[in-house]
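Q: next come a sequence and a model predicted from it.
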Amino acid sequence: MSPAPRTSPKAGRAARRRAARAQETDHGLVHRRWWTPYLFLLPGLAMVLTFSLWPFVNTVVLSLTDAQILRGGGFVGLDNYRRALGDPAFWTALTNSVLYTAVVVPALVLMPLALAVLVERKVPGIGFFRSAYYTPVIASAVVVGLMWQWLLRSDGLVNTVLVRLRVVAEPVPFLTDGTLLLVSAMIVTIWKGLGYYMVFYLAALGNVPRSLHEAAAIDGAGALRRFLHVTIPSVKPMMLLVGTLSAISALRVFTEVYILGGESGGPGGDSRTLPFLIREVGLGFAGETGYAAAISILLFLLTLVFSLLGRRLSKGDER
């Protein structure tokens, strides 16, 4: 008997490829072009490039010019950034934004968690309370601001009640004092964000094993100790996420200050935040778009710092 003819390695590889293609064709999995999957990514990628990446690059370029609304600008390098760092209005707005974040973020991390714990229990009528707490989230920010403006003005409901009850002798200047105006805007932001972040915590609490609470209860832990030593450690990653998201939102706050304080940002502009200053500098016939773009980039860098801090804390918690 003669030995079987030997096939070359090249012919063997070709045969295996043909077999693989035949098998893929049988299962309907054949890919005729390597770039076919990328066609599905193209619409989303085009939107990101058009509405995110290109505007960001354009803002960076614009911040290096002295452009205005009605005329193009020439290249000035880092002059706009030097001007911002020497501008008292910029430092006032930066201080207000950082103070706003320092007050709002802890409140929006802790208060929605407590609210979620309260409405987590499945008791009759709890759905009504969940819906009621979430209602401010779906309301327009302008409508919410106008409502609170009506409540806090000198002849509004809050001052009327305080004066009638003789808690104060005269109306409290919630909207005409720079400090109180900023505090009022913080209250509006917290009130509107409670229901939104409550939903985050409800999802996190649903993943906490009941066995942990039962074991803690058997060991004699009360409701407060179970909350501190079981609930909080279990939802800590969600707390870090909420802290990061609320910090980014607080740094971008504009509507609350604008509705409550008007176009000037409160008396003397003392309650202006960075987004408010960007609008004020960049709009109008004399709007300095180059300078406004530079302030926008500085706000972006500040936001990036908070985002990286949240990411670092998340990684440290995972370790």
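A: Nice, thanks for sending it over.
Q: contacts, neighbours, all on C-alpha from now
A: Will do.
Q: ok, the nearest residue to S246 once chain neighbours are set aside to L302 distance?
A: Spatial nearest neighbour of S246, chain neighbours left out: V105 (5.7 Å); criterion: CA to CA, 6 or more residues apart in numbering. Plainly put, V105 is 15 Å away from L302 if you go by CA to CA, to the nearest Å.
Q: same check on M147?
A: Distance from M147 to L302, by CA to CA: 31 Å.
Q: tell me which of V105 and L302 has more neighbours.
A: V105 (20 against 15; other CA atoms under 10 Å).
Q: remind me, longest helix of this protein?
A: In the chain, assigned by DSSP state H, the helix with the most residues is helix 88-120.
Q: what does the helix or strand just after that helix contact?
A: Note on helix 88-120: by DSSP states H and E, the next helix or strand toward the C-terminus is helix 126-138. Where contact means CA atoms under 8 Å, 6 or more residues apart in numbering, the residues beyond helix 126-138 that reach it are V119, V144, W191, K192, G193, L194, G195, Y196.
Q: repeat for stretch 163-175
A: Residues outside stretch 163-175 that contact it (CA under 8 Å, 6+ apart) are 149, 152-155, 159-160, 162, 180-181, 184, 260-261, 266.
Q: please, which helix or strand holds the closest residue to P106 other than its chain neighbours?
A: Residue nearest to P106 in three dimensions, not counting chain neighbours: G243, with 7.4 Å by CA to CA, 6+ apart. Taking DSSP H and E as the criterion, G243 maps to helix 236-251.
Q: swap in A20?
A: Judged by DSSP H and E, A20 forms part of helix 9-27.
Q: next: R311.
A: helix 289-318.
Q: residues contacting F306?
A: By CA under 8 Å, 6+ apart, the neighbours of F306 are T244, A247, I248.
Q: correct me, but the first one touches R312?
A: No. Under the criterion of CA atoms under 8 Å, T244 makes no contact with R312, lying 10.9 Å away.
Q: who's more crowded, the two?
A: T244 (21 against 13).
Q: contacting residues for the residue nearest to P106?
A: For G243, the contact set (CA under 8 Å, 6+ apart) comprises V105, P106, L108, V109, G310.
Q: if we go to 10 Å?
A: 101, 104-110, 197, 237, 249, 306-307, 310 (CA atoms under 10 Å, 6 or more residues apart in numbering).
Q: also L194?
A: Going by CA under 10 Å, 6+ apart, L194 touches 107-113, 115-116, 133-134, 136-137.
Q: okay, one more to line up with it:
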Amino acid sequence: MSATPDGGPSHQESRPARVHRSLGTTLAPYLFVLPAMCIVVVFVFIAALNTFRLAFTDSTLLKPGKFVGLQNFVELFHDEYFLTALLNSTLYVVCVVPFMVILPLILANLVAGNSRVMGFFRTSFYTPVVMSAVVVGMIWSNLLDPKGLVNSLLESLHISKEPIPFLSDRWLILFSSMFVTIWLGLGYYMVIYLTALANIDDSLYEAAELDGAGPIRQFVSVTMPGVRSTMLLILMLSTIAAFRVFNEVYVLTNSTAGPGAQDITMSMLIQREGTGIMARTGYASAISLVVLVIVGAMLILQSVVERWVGGDNA
């Protein structure tokens, strides 16, 4: 055994140990994330590929089916339920997303601060976020019932002479669900905006105040430009969530999708066609693929608009 003059191990003998430690250091992070990656591969990537395959077959729950090409997609655009679901989900995006982008920003601007009072309001507004969607739906179902609190209050104030059919009229069900969605999402997006507001330099507000800008002018000229990237992020997140809405409509309609299933959404249609003994998994997969394409087109459009706006501001 060779040794150095001071009695320690030679340089040649310590090299394998260093290589071993280097290899262990390199592999360790990958070993930690390996279980999570396996779950993602099995339940996301493989499931997505299987959905893509099934979309071109006539498979059901009880039989694998055979390749039918574009037949499912042709049938989709002749399906009254699909066209109704597409209309409802599109209306959901058009009506809900603007409120989801603007209202949480106003709310975050109002409750920003370190005082206990502001902390109480922030906690109050965030509370619906941690509540179960089913519980929220049941609460609002009772509130909007013909004999519920809302109708009783409207009648006592002589605003309406008879109960308003919030849960039985097609359009009122849809807009009531939109209101619940906005109510649920305000606190979540408010917290995101609070983080963005904390990164705005206070000197900008001081300069605007010296120039004579009031609160509204400061909000438009300082706050909104300062959180523009966050607004675009929330626009993307809320668009995806609105087009894929399920819980609010499902619970408010007691899983019936309203009278004649006229309030059905895309996610509810996928659930309806893809579950149960008579499930048409191929047809449901085709609907899922259409949803993926529509949402992807929306995100691409938003990305193009973001670059265009960013280029104009540069």
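A: Right, received. Where do you want to start? For clarity, every value in this text was computed on a predicted model and none was experimentally measured.
Q: sorry, back to before: pipe the contacts of G243 of the first structure into TSV and attach distance to Y81 of the first structure per row.
A: Compiled in TSV, those are given as follows (distance: CA to CA, whole Å):
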residue	distance to Y81 of the first structure
T101	23
V104	28
V105	28
P106	31
A107	33
L108	32
V109	33
L110	36
Y197	35
P237	36
S249	24
F306	20
S307	22
G310	26
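Q: in the helix holding G243 of the first structure, which residues are buried?
A: 237-251 (16 or more other CA atoms under 10 Å).
Q: residue in the first structure paired with V295 of the second structure?
A: Structural alignment (TM-score structural alignment) places V295 of the second structure against T303 in the first structure.
Q: returning to what we had before: aligned partner of the residue nearest to S246 of the first structure in the second structure?
A: In the second structure, V105 of the first structure lands on V97 (TM-score structural alignment).
Q: how about the equivalent of I173 of the second structure over in the first structure, nearest residue that isn't a chain neighbour?
A: Using TM-score structural alignment, the partner of I173 of the second structure in the first structure is L181. Nearest in space to L181 of the first structure, with sequence neighbours left out and distances taken as CA to CA, 6+ apart, is L175 at 4.9 Å.
Q: quick one: what helix or strand has that neighbour in it?
A: Using DSSP H and E, no helix or strand contains L175 of the first structure.
Q: that one: neighbour count?
A: Using other CA under 10 Å, L175 of the first structure has 23 neighbouring residues.
Q: how near is it to A15 of the first structure?
A: Between L175 of the first structure and A15 of the first structure the distance is 81 Å, computed by CA to CA.
Q: center of the second structure, which residue is that?
A: The C-alpha lying nearest the average C-alpha coordinate of the second structure belongs to A241 (CA atoms, centre = their mean; 3.2 Å).
Q: what's that residue aligned with over in the first structure?
A: Mapped onto the first structure by TM-score structural alignment, A241 of the second structure lines up with S249.
Q: that match and F227 of the first structure, how far apart?
A: According to CA to CA, S249 of the first structure and F227 of the first structure sit 27 Å apart.
Q: ok, now A132 of the first structure?
A: Relative to F227 of the first structure, A132 of the first structure is positioned 24 Å away (criterion: CA to CA).
Q: out of the two, which sits in the busier spot?
A: Set A132 of the first structure next to F227 and count neighbours by other CA under 10 Å: F227 wins out with 16 against 12.
Q: the second structure: which residue goes with that one?
A: Using TM-score structural alignment, the equivalent of F227 of the first structure in the second structure is F219.
Q: same check on S131 of the first structure?
A: For S131 of the first structure, the residue aligned by TM-score structural alignment is T123.
Q: give me the neighbour count for that match.
A: Other residues near T123 of the second structure come to 12 when the count uses other CA under 10 Å.
Q: for L182 of the first structure, same thing?
A: By other CA under 10 Å, 27 other residues sit near L182 of the first structure.
Q: run a quick check on it versus V253, I expect a contact.
A: No. L182 of the first structure lies out of contact with V253 (CA atoms under 10 Å); the separation is 11.1 Å.
Q: between those two, which contacts overlap?
A: S97, Y100, R272, T273.
Q: excluding covalently adjacent residues, which one is nearest to the alignment partner in the second structure of the last one?
A: Counting by TM-score structural alignment, T273 of the first structure corresponds to T265 in the second structure. Nearest in space to T265 of the second structure, with sequence neighbours left out and distances taken as CA to CA, 6+ apart, is A85 at 4.3 Å.
Q: how far away is whichever residue in the first structure pairs up with that neighbour from L212 of the first structure?
A: In the first structure, A85 of the second structure lines up with A93, judged by TM-score structural alignment. Relative to L212 of the first structure, A93 of the first structure is positioned 46 Å away (CA to CA).
Q: ok, Y197 of the first structure next?
A: Y197 of the first structure is 24 Å from L212 of the first structure, where distance means CA to CA.
Q: the two: which has the busier surroundings?
A: Y197 (26 against 15).
Q: map that one across to the second structure for me.
A: Under the alignment (TM-score structural alignment), Y197 of the first structure pairs with Y189 of the second structure.
Q: excluding sequence neighbours, find me the nearest residue to that match.
A: Leaving aside its sequence neighbours, Y189 of the second structure sits nearest to P104 (CA to CA, 6+ apart; 5.8 Å).
Q: cool, D263 of the second structure as well?
A: Per CA to CA, 6+ apart, closest to D263 of the second structure is A257, 5.0 Å.
Q: follow-up on the earlier one: give me every residue that touches the residue nearest to S246 of the first structure.
A: V105 of the first structure makes contact with I190, V242, G243, T244, L245, S246, A247, I248, S249, A250 under the criterion CA under 10 Å, 6+ apart.
Q: run a quick neighbour tally on the alignment partner in the second structure of G145 of the first structure.
A: For G145 of the first structure, the aligned residue in the second structure is G137 (criterion: TM-score structural alignment). Here the count is done by other CA under 10 Å, and G137 of the second structure has 22 residues near it.
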